[in-house]
Every structure is written in structure tokens, then in C-alpha cells.
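> no sequence on hand, only this structure:
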């Protein structure tokens, strides 16, 4: 999770949870969510294009709208490895971290998007808080994750983190 490499998909501001995952898909099994992920966005063919490890880069207020936790689950199940945005809706951010999907803010989204070309690959280093366009070699600073958030993501989500803590304490067996 510390070093992520993938192609970037660019999205604009105010990408809401209906664009991420249409309401009609709320009852779909997790393995089916990837078939409709981002169908309501400016990338309606996202499910056909996305590959494991790919990255989403977006403007302000990513994940606004309803509090449906299936939206970040859909992104993760489709293969998205990280979402980098200018800002996130609070509940979406919390839901993403809880399921182990890294979401990181960045002040340089405009610059990243201005230089990016379709199918550019990016390297994200969550230890050093950087994102690098591998074609241009330009590197940008990401906002640092809190240690608690970083630890939760390292564990693969909140349930795994709590399980690990309980195992360390001897409260449950591995």
C-alpha cells in the first residue's frame, strides 16, 4: 500500500455517490458492483477501462451526496488503488478508510490534471507523501495522512485493524 502505481482517471468536482454507484445497484453483491462503478460520471465506460491498481484524481468534494458505504466499496472492488482529490465529503472519506481504500487530499490537482495525458501512469508514495507522473517525472506533494488513518489503511481497513489489536492483546485467537 505504501507505493502505488497505476493509470490515472481524471474526474471533476462534486462527484457524488450516485455518479460513483447508481442507486439501483445498492443491492448488488460486492463482486457485481464493479460492473456499474462510475457509470453516472463523465467516464461511463469506466468499468470496461479500469485495471487493478488504477488511480482516480479528482477536484473538490469527491464522494458528496448520500452516505452509502457501497460507493467506496464499488471503487475498491473495481480495482481502484487510491483516490486523490482536492477534498472529500466527510462521510465518503471515513467509509473509504474503514474499508481500506486510501483517499488522500492534494493541493496540486489543477497542476496534475493540466499536464496529464490519457493513460499516463502515476506513482504514489504514501510514506513520503508524493505523486509522480511517470511520463513527465513531475512530482507533487500530497497532504500527509494522520498516523491513525495510515495505520488503518496499512491494516486493510478498520475491521482488520481492530482484529489485529485484539489479537495483540490476546483477546482473540488468530
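All right, it came through fine. Please read all numbers here as calculations on a predicted model, not as lab measurements.
> drop to CA atoms for contacts and neighbour counts, all remaining ones
OK.
> strands of the chain, start to end?
3-11, 55-58, 82-85, 103-105, 121-125, 130-133, 139-141 (DSSP state E).
> in JSON lines: those, plus mean neighbour count.
As requested, the strands of the chain are exported to JSON lines (neighbours: other CA atoms under 10 Å):
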{"stretch": "strand 3-11", "mean neighbour count": "20"}
{"stretch": "strand 55-58", "mean neighbour count": "23"}
{"stretch": "strand 82-85", "mean neighbour count": "25"}
{"stretch": "strand 103-105", "mean neighbour count": "22"}
{"stretch": "strand 121-125", "mean neighbour count": "21"}
{"stretch": "strand 130-133", "mean neighbour count": "20"}
{"stretch": "strand 139-141", "mean neighbour count": "16"}
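> ok, second structure coming up, stack it against the first:
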């Protein structure tokens, strides 16, 4: 699985209340949630992000509550992957469950850089700077879930 996109940079401790503030949780429509992604950190972020973009962040991304809407809002806003030094465990699992790749890595990238991620080989290339980063390749089980679009689709596929 390969992902290529423009970087949006965030700091440490980006919590789920920042990713999708509680005042926007009046709907289960993923596209409606996506309109308010990162509203607690950057107003109008959702209007600027494009399909295929990538978030690069510091440590403890997705901390706070276990609200599943945080991962949904990110994915439906068009973000194709999140790279962070570390993730809150529940956020990490919620992301994999909906088919959103989350990569634990310390990647040197500035906002606006273009990165290419190969989850099979474990290589991340910052195409803007030319820097290459090695990560542990994703296990086949996780790749299958991501390729199927999440755990529910993966489970349904196994039942066919």
C-alpha cells in the first residue's frame, strides 16, 4: 500500500476534543463531521485539506476521550494517513478499524512538503527534502484491514 500527499504539521498532544470538538458531535454523518475536523486547533482546516493529504505530528496524537468520531472526521476530510511519534492506543486502534493508516515514526517534514509512504516496505520518503525514513513494515493482517477499508469490511469480505 502506497500513500502520497501534502503534509499538514501538528504538535504534541493533539487530543480528540481538538480533532472534533464536542459541539460538532450532533451528527453521525461522516461528511458532516469532516467539515469540522481540527476545528479546535485550526479554524477552517477542513476547507484547506485535500484528498490524499497526510498529517505529521508529534507525540501522543489522539489522546483524550475515546470518541470514534475523531478518526472518522479525519478520514472523511480527505486525510489518507497520519504519521506521529506516538498515538493514544484507543485512537490508533479506532483508526485501523476504519481503514485509516496510522504510522508511528519520527519524520522530519515541514508543512506543505510532499511525502510518499510505502506501508509494505516500511519506507517513507520526504520528496521535498529528499530525506528517507525507515519504519517497521505493516503486518499483513493490518494491511488487509486497511486495503479492505476497515475492520467491518474486512470481516464481511471473509464471510463471502
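Perfect, thanks for sending it. Keep in mind that what you see is a predicted model, and the values were worked out from it rather than measured.
> between the strands of the first structure, which one is closest to residue 39 of the first structure.
Residue 39 of the first structure lies closest to strand 3-11 among the strands of the first structure, at 12.5 Å (CA to CA).
> gap between whatever residue of the second structure lines up with residue 145 of the first structure and residue 144 of the second structure?
Aligning on TM-score structural alignment places residue 145 of the first structure opposite residue 138 in the second structure. Applying CA to CA, to the nearest Å, the value for residue 138 of the second structure to residue 144 of the second structure is 10 Å.
> run a quick neighbour tally on residue 138 of the second structure.
17 (other CA atoms under 10 Å).
> oh sorry, the question was meant for residue 51 of the first structure
Neighbour number of residue 51 of the first structure under other CA under 10 Å is 15.
> was I right about it contacting residue 77?
No. Applying CA atoms under 8 Å, one finds residue 51 of the first structure not in contact with residue 77, separated by 10.7 Å.
> circling back to that earlier point, gap between the match of residue 145 of the first structure and residue 51 of the second structure?
22 Å.
> do the same with residue 64 of the second structure
Distance from residue 64 of the second structure to residue 51 of the second structure, by CA to CA: 26 Å.
> and these two? which has more neighbours close in?
In terms of neighbours (other CA under 10 Å), residue 64 is the more surrounded of residue 64 of the second structure and residue 51; the figures are 16 against 13.
> next, the distance between the ends of stretch 83-93 of the second structure.
Across stretch 83-93 of the second structure, first to last residue, CA to CA, it's 14 Å.
> and it, which residues are buried?
83, 84, 85, 86, 87, 88, 91, 92, 93 (16 or more other CA atoms under 10 Å).
> point to the residue nearest the middle of the second structure.
What sits nearest the mean C-alpha location of the second structure, by CA atoms, centre = their mean, is residue 82, with 3.3 Å.
> which residue ranges form the helices in the second structure?
16-19, 30-34, 45-48, 69-77, 89-98, 140-147, 151-159 (DSSP state H).
> quick one: the third one aligns where in the first structure?
Mapped onto the first structure using TM-score structural alignment, helix 45-48 of the second structure spans residues 46-49.
> with the second structure overlaid, how far apart is the matching stretch on average?
Here stretch 46-49 of the first structure, set against the second structure after superposition, deviates by a mean of 1.2 Å using mean CA distance after the TM-score superposition for the first structure.
> what separates that stretch from the chain centre, distance-wise?
Centroid separation for stretch 46-49 of the first structure versus its chain: 16 Å, with CA atoms, centre = their mean, to the nearest Å.
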